[in-house]
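Participant: quick one: sequence plus predicted model below, questions after.
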Amino acid sequence: MRTPAKTSRSAAALAALAVLVLAGCTAPGGEEEAAATPGVTADTVTIGTHQPLSGPAAAGYSAVSAATSAYFAYVNAGGGVNGRSIEYLVKDDAYEPQQTNEVVTELVEDDEVLAIVNGLGTPTHSVVLDYLADEGVPDLFIASGSRVWNQPALYPNAFGYNAEYTTEGAALAQYALEREPGAKVCVLGQADDYGEGLLEGVEAVLGGNEITEIQTYATSATDLTVQMGVLKAAGCEVNILGTINGFTALAVGTAAQMDWSPQWYVSSSGADYPTLVGHLGEEAAARLLEGMVCVNYLPFGPDSEWTALFRQINEEYNGGAPFTANTVLGMSVGYLFAEALAAAGEDPTRESLIAAVESGSLQGNGIVPLSFSETNHGGYSTVGIMTVEDGVQDYNGTTYRVEVGQVTEVEADPVPLVNGGIPAG
């Protein structure tokens, strides 16, 4: 879906004509006029994003952009990147695709941002994907595990960030297969591409006939009694969840009311322990989430130097907001953009920014370096297994790389913290 504001291809043709006309124009000093790069001045770089600051997805996810903004404030206080401060324009789309279309059009055409960074959500970002491609706007580090973003031939300016849903499903299923051999494995997922992608990953490892029961729910649901009742009746011993945090807590809490305690294996989008404590309460969470298994690819453990830095930034520049996995996600995305901006050169353009991401030089700050290239615009394909023990959520030493449904155990290779977490040009 493209914005109704204008026909992008016609605009591109007019822009090309304007370039030809201007090529013969000279400034008073006799030098050729050069068109300014959108969003770039002598001392600032302006980028934008669409985020659910209100609406059904606001709980938890509204913290992402706040954390990114806090990280940029930290970078700006340290002198910025190549002498430029980063201005981050955050617009609320309420997780409504039509509103996403409107705010992204404003960011590109009115605010003239250099790039869109970390637009959140598959249904929302999908409606602006073609528009941003037609306009040539760098569409960086999309906050979704959909595989749609990783199509360089169709979308040369789009880059994913999150591990794909299929990757997480395959990793969770592989861990269940190794640690719970013979257990009845079941799946509960959102009735959309999130749940479908996770299920696809589980099936790639276990095979469809090896899944004991599959249940789904709509994001508008307020009760999971029926779904959990079916899973319990099926004798499920390991429940793999493609749920966001609120529904993870609802599933676990509903099972507890049924006096049922299966093993919980949860995707990264719904396994943030601090957030789940907020939903369940400390006492219930400590009891019900002990032993919970999940996947992640970003720093979060109590001994991580990145976690220590992000906690400091959170206190100084984010008003001491609750520190959760979404805080880490927001700041990690901010770091990656700063890294890309530094690599884009002293005078960044949209073209040099995209080239910097495709160069393969960006590492990010995850448990393994990122592997962007001209042919790979995906995010993390390697994830680590985390468990909750005595109320502490941390990596347990098992790390998987997932490629076309094939899961291979590998060694983690965490990216070290250098230069105070501010990329140098």
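Facilitator: Looks like it arrived, so ask away.
Participant: hey, let's count contacts and neighbours off CA atoms from now on
Facilitator: OK.
Participant: got a list of contacts for the helix or strand containing residue 283?
Facilitator: Residue 283 belongs to helix 282-288 when assigned by DSSP states H and E. Defining contact as CA atoms under 8 Å, 6 or more residues apart in numbering, one finds that helix 282-288 is touched by 252-253, 256, 261, 276-277, 390-391.
Participant: as TSV, those with secondary structure and distance to residue 187 would be great.
Facilitator: Listed next are the contacts of helix 282-288 as TSV, based on DSSP: H, G, I helix; E, B strand; the rest coil; distance: CA to CA, whole Å:
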residue	secondary structure	distance to residue 187
252	helix	13
253	helix	17
256	helix	18
261	coil	15
276	helix	19
277	helix	23
390	coil	26
391	coil	25
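Participant: list the buried residues in the helix or strand where residue 352 lies.
Facilitator: Using DSSP H and E, the secondary-structure element containing residue 352 is helix 350-358. Burial within helix 350-358, assessed by neighbour count using 16 or more other CA atoms under 10 Å, is assigned to 350, 352-358.
Participant: neighbours of residue 374, how many?
Facilitator: When counting by other CA atoms under 10 Å, one arrives at 14 neighbours for residue 374.
Participant: pull out the buried members of the contacts of helix 282-288.
Facilitator: Going by neighbour count (16+ other CA under 10 Å), the contacts of helix 282-288 have 252-253, 261, 276-277, 391 buried.
Participant: nearest residue to the most centrally placed residue in the chain in space, please, no chain neighbours.
Facilitator: Closest residue to the average C-alpha location of the chain: residue 143 at 3.1 Å, with CA atoms, centre = their mean. Spatially, and ignoring its direct neighbours in sequence, residue 143 is nearest to residue 120 (4.5 Å; CA to CA, 6 or more residues apart in numbering).
Participant: residues touching residue 260, list them.
Facilitator: residue 232 are the contacts of residue 260 under CA under 8 Å, 6+ apart.
Participant: comparison target below:
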Amino acid sequence: MRKSTRTAVGIVALTSAVALTLAGCSRGGAEGSEGGGAASPGITDETITLGITTPLSGGTAGPGTCTVAGITAYFGAVNEAGGVEFGDGKTRTVEIDALDDGYDPQKAKSNYDQLKDSVFAMTAGLGTPTNRAYRDAAMADEVPQVLVMTGDPIFSEEGESPWQLGFVPIYQNEGQAFGELLAASGEDHKVAILAQNDDYGEGYVEGFMAGIEGADNVEVVKELTYEATDTSVDAQLTELASTDADVFFNAMSITPLAISALQKAQQLSWLPSWFLPSNTSSPAAIVEPGGGAAFPGVYTVAFAQAAASPTFADEEGGQQFLDDLKEYADYQDVPAFPHCVWSYQVGATLQEVFENMTEPTRENFMAELRAIEDFQAPFMLEGTAVNTTEDGMPAVSTVVVQKFNGKGYATVEDFG
């Protein structure tokens, strides 16, 4: 798909922001294009500019930084190989402007306002509250906000959000997959739930409840919430531990809290099987520091291979991915968070769309984006694919349940 020749990527620091300018790119106003109407902002005959607002600082900086690194690495290599040949016959390089929002919705909206007139589309940014913060404005401005890292289903409902599309499975997809696995176990289980007090947490719980609906062997004995701004969940863990539940469903998005929750449960001698959402399930960044090996099982769901897996470099394209991260995104470590792979997949999906665009317009882009069927982006797990044709579902809606095995995660079909 692309050549292996390389050049460096220029990285320019801005006040409260990071601008990532990929090799061979230059900024410019919209131009007309042969065979089509007036080009939309952010695209010329030589370049297309994508905007990202995501947490590059604060408690979610780890996964947030990955959302920039993966797509930067992907298009850095593509640009070095000559760029993307669009369906209108033009070959363009891809430029990315990424700004730090610190997981602050007000900052995310401010970042969008700063970017909206110079980018063709917003993409890859992490967070439900931050993506929601500028969703209405993006719709009013008719700026695509696509393949973003939120499981909020509203971004995937074409009637409600004609200029939006999520990338990762909606929270309900993840919660339901785990609930169904638990219900199918045939054994009696008591479940305690701790969920973030927003659409993120509510979506996971909704999906889990759907997964256990009608199952006589699963009882939810207590459900508590926490705020995304909380610095501790010790009180909630203490109350939940008193239930002696054998399963803990932890719909949590904040990395430090996920670690401390694992640690607090051990201090309380409460060792249930544990469910973690995909975005807070990193073995190296969360499960191992939290002492996850002490529990009977730590489960999550996935649709992509994990770069932290010991065998990842041996997989097709694995070493190339790691090399691209180092060369084009200045990301030297093996990613602890899945978001680096996810945003690399976003890059591949966007290239698929670009190659089918016959006009340099946002309208044509959205039409082609919503026409992708069974696309195998790099590192998809067996049984998963990118499919954007089902209204109400994000680009990826298929997941498999996995269990931590001391080094990484392995797919399981049975609970226990």
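Facilitator: That came through fine. All of these numbers come straight from a predicted model, not from anything done at the bench.
Participant: tm score of chain vs chain?
Facilitator: Structural agreement between the two chains, given as a TM-score (TM-score structural alignment, normalised by the length of structure 2), stands at 0.80; 362 aligned residues with a CA RMSD of 2.6 Å.
Participant: the residue nearest to residue 143 of structure 1 matches what in structure 2?
Facilitator: With TM-score structural alignment as the matching criterion, the partner of residue 120 of structure 1 in structure 2 is residue 126.
Participant: check contacts around that match.
Facilitator: Remark: with contacts taken as CA under 8 Å, 6+ apart, residue 126 of structure 2 is in contact with 53-55, 63-64, 67, 148-150.
Participant: what of residue 340 of structure 2?
Facilitator: Neighbouring residues of residue 340 of structure 2 by CA under 8 Å, 6+ apart: 63, 66-71.
Participant: show me what it aligns to in structure 1.
Facilitator: Alignment note (TM-score structural alignment): residue 340 of structure 2 maps to residue 327 of structure 1.
Participant: in which helix or strand does that match reside?
Facilitator: Under the assignment here (DSSP H and E), residue 327 of structure 1 is part of helix 325-343.
Participant: how about residue 307 of structure 1?
Facilitator: helix 305-317.
Participant: so what touches that helix?
Facilitator: 67, 70-71, 73-74, 299-302, 320-321, 323, 327-328, 331, 365, 417, 420-421.
Participant: any of the residues you listed buried? List them.
Facilitator: Among these, those classed as buried by 16+ other CA under 10 Å are 67, 70-71, 73-74, 299-300, 323, 327-328, 331, 365, 421.
Participant: in strands, which of these fall?
Facilitator: Judged by DSSP state E, strands contain none of these.
Participant: TSV for the residues you listed, including distance to residue 136 of structure 1?
Facilitator: Conversion of those to TSV gives the following (distance: CA to CA, whole Å):
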residue	distance to residue 136 of structure 1
67	27
70	28
71	26
73	27
74	29
299	32
300	34
323	35
327	30
328	29
331	26
365	27
421	29
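Participant: from the residues you listed, which is closest to residue 386 of structure 1?
Facilitator: Set against residue 386 of structure 1, the nearest of these by CA to CA is residue 300 (9.9 Å).
Participant: touching, the closest one and residue 331? I think so.
Facilitator: No - under the criterion of CA atoms under 8 Å, residue 300 of structure 1 lies out of contact with residue 331, with a separation of 11.7 Å.
Participant: right, and residue 273 of structure 1 touches residue 394 too?
Facilitator: No - at 10.0 Å, residue 273 of structure 1 and residue 394 do not qualify as touching, with contact defined as CA under 8 Å.
Participant: what about the strands in structure 1?
Facilitator: For structure 1, the strands identified by DSSP E occupy 44-51, 85-92, 116-117, 139-142, 158-160, 185-190, 211-217, 238-242, 263-266, 293-296, 382-389, 392-403, 406-410, in order along the chain.
Participant: in structure 2, what range does the fourth one match?
Facilitator: Under TM-score structural alignment, the counterpart of strand 139-142 of structure 1 in structure 2 spans residues 145-148.
Participant: just the helices in the stretch 51-200 of structure 1 please.
Facilitator: 58-77, 97-105, 122-126, 129-135, 165-179, 193-206 (DSSP state H, counting those that start in this stretch).
Participant: ranking these by burial, who's on top?
Facilitator: For the helices of the stretch 51-200 of structure 1, the largest average neighbour count (mean count of other CA atoms under 10 Å) is found in helix 165-179, namely a mean of 24.
Participant: quick one, what contacts the closest residue to residue 295 of structure 2 other than its chain neighbours?
Facilitator: Sequence neighbours aside, residue 271 is the residue nearest to residue 295 of structure 2 in space, at 5.3 Å (criterion: CA to CA, 6+ apart). If a contact means CA under 8 Å, 6+ apart, then residue 271 of structure 2 has 246, 265, 294-296 as its contacts.
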